[in-house]
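1. fold the following and give me the result.
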Amino acid sequence: MAKHKIYSMSFASVYPHYVTKAEKKGRTKAEVDEIIRWLTGYSQEELEAVLDKKTDFETFFAEAPQMNPSRELIKGVICGVRVEDIEDPLMQEIRYLDKLIDELARGKSMEKILRK
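-> Predicted coordinates for the structure are as follows:
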């Protein structure tokens, strides 16, 4: 089966859309970065390096220092699909991130988004 095209897309090409979505709803780039760091374990410097290198999604998640075990608490529907039911592990990680950014844009508190 062919890989989904998002896997080879640069994370840096999608990142500005995450930030724009958040900022349109009065949230900040810093909050987007905090969510990404929480999910993946990247430091701010590592995240910026990934963006500078234009790392693809597959590599971005494969090289993540420490995927947060609490990400399994992320539930709900994104793009008409329940994130907890996605079988492809990489697609599930991408959709977890999408869901967290959606929650941010919908005004959820950072404490709830980060499953504290």
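2. CA atoms for contacts and neighbours, from now on please.
-> OK.
3. just the element for the spatially most central residue of the chain, please.
-> Per C-alpha atoms, centre = their mean, the C-alpha nearest to the average position across the chain is that of L97, at 2.5 Å. Here L97 sits within helix 89-105, counting by DSSP states H and E.
4. so what does the very next helix or strand once past that helix touch, helix or strand wise?
-> The helix or strand immediately downstream of helix 89-105 is helix 110-113, counting by DSSP H and E. Applying 3 or more C-alpha pairs under 8 Å, 6 or more residues apart in numbering; DSSP states H and E, one finds that helix 110-113 contacts helix 89-105.
5. please name every helix or strand in contact with the helix it packs on.
-> Counting by 3+ C-alpha pairs under 8 Å, 6+ apart, helix 89-105 packs on helix 11-24, helix 29-40, helix 57-62, strand 77-78, helix 110-113.
6. second chain to compare with the first, below:
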Amino acid sequence: MKSHDERIASMSFASVYPHYLTKVEKKDRTKEELHRVIEWLTGFTDEKLQQLINEKVTFEQFFNDADLNPNSNLITGVICGYRIEEIENPLTKKVRYLDKLVDELAKGRKMEKILREA
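-> Model (predicted):
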């Protein structure tokens, strides 16, 4: 399991971001909606997000810079075969939070539900 966590930590956010974007756009969601979800989770503005992409930061650096939303612990369920609530590695859990939000966006969930407002 450790190698899985290390792989996630060293992966560049910039390498995964285009996949997030493609996934949501294929389902008629927008880049703006994706950025809103990312900002909700991390506190990153569009400018900061673009800077992190340009710098090709790892997920570890990405989440070290993030100001994680206090409601992020409300993100539950299964993503990539893992139950989020049971993930012990804090960084892997944060990456899966992001994966889950992107997944919910692509599945057409209402923004208020994705952002845990309702």
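7. turn the helices and strands packed on helix 89-105 of the first structure into a markdown table, columns for mean neighbour count and distance to E103 of the first structure.
-> Formatted as a markdown table, those follow (neighbours: other C-alpha atoms under 10 Å; distance: least, C-alpha to C-alpha, whole Å):
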| stretch | mean neighbour count | distance to E103 of the first structure |
| --- | --- | --- |
| helix 11-24 | 16 | 9 |
| helix 29-40 | 19 | 10 |
| helix 57-62 | 18 | 20 |
| strand 77-78 | 14 | 11 |
| helix 110-113 | 13 | 7 |
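8. for H4 of the first structure, find the nearest of those.
-> With C-alpha to C-alpha as the criterion, H4 of the first structure lies closest to helix 57-62 of those, at 10.2 Å.
9. have a look at how far, on average, the helix holding L97 of the first structure is from the second structure.
-> Following the fit onto the second structure, the mean deviation recorded for helix 89-105 of the first structure is 0.3 Å by mean C-alpha distance after the TM-score superposition for the first structure.
10. tell me the residues of the second structure aligned with that helix.
-> The aligned range for helix 89-105 of the first structure in the second structure is 90-106, by TM-score structural alignment.
11. where's the matching stretch relative to the chain centroid, distance-wise?
-> 4 Å (C-alpha atoms, centre = their mean, to the nearest Å).
12. try stretch 30-38 of the second structure
-> Distance, stretch centre to chain centre, for stretch 30-38 of the second structure: 11 Å (C-alpha atoms, centre = their mean).
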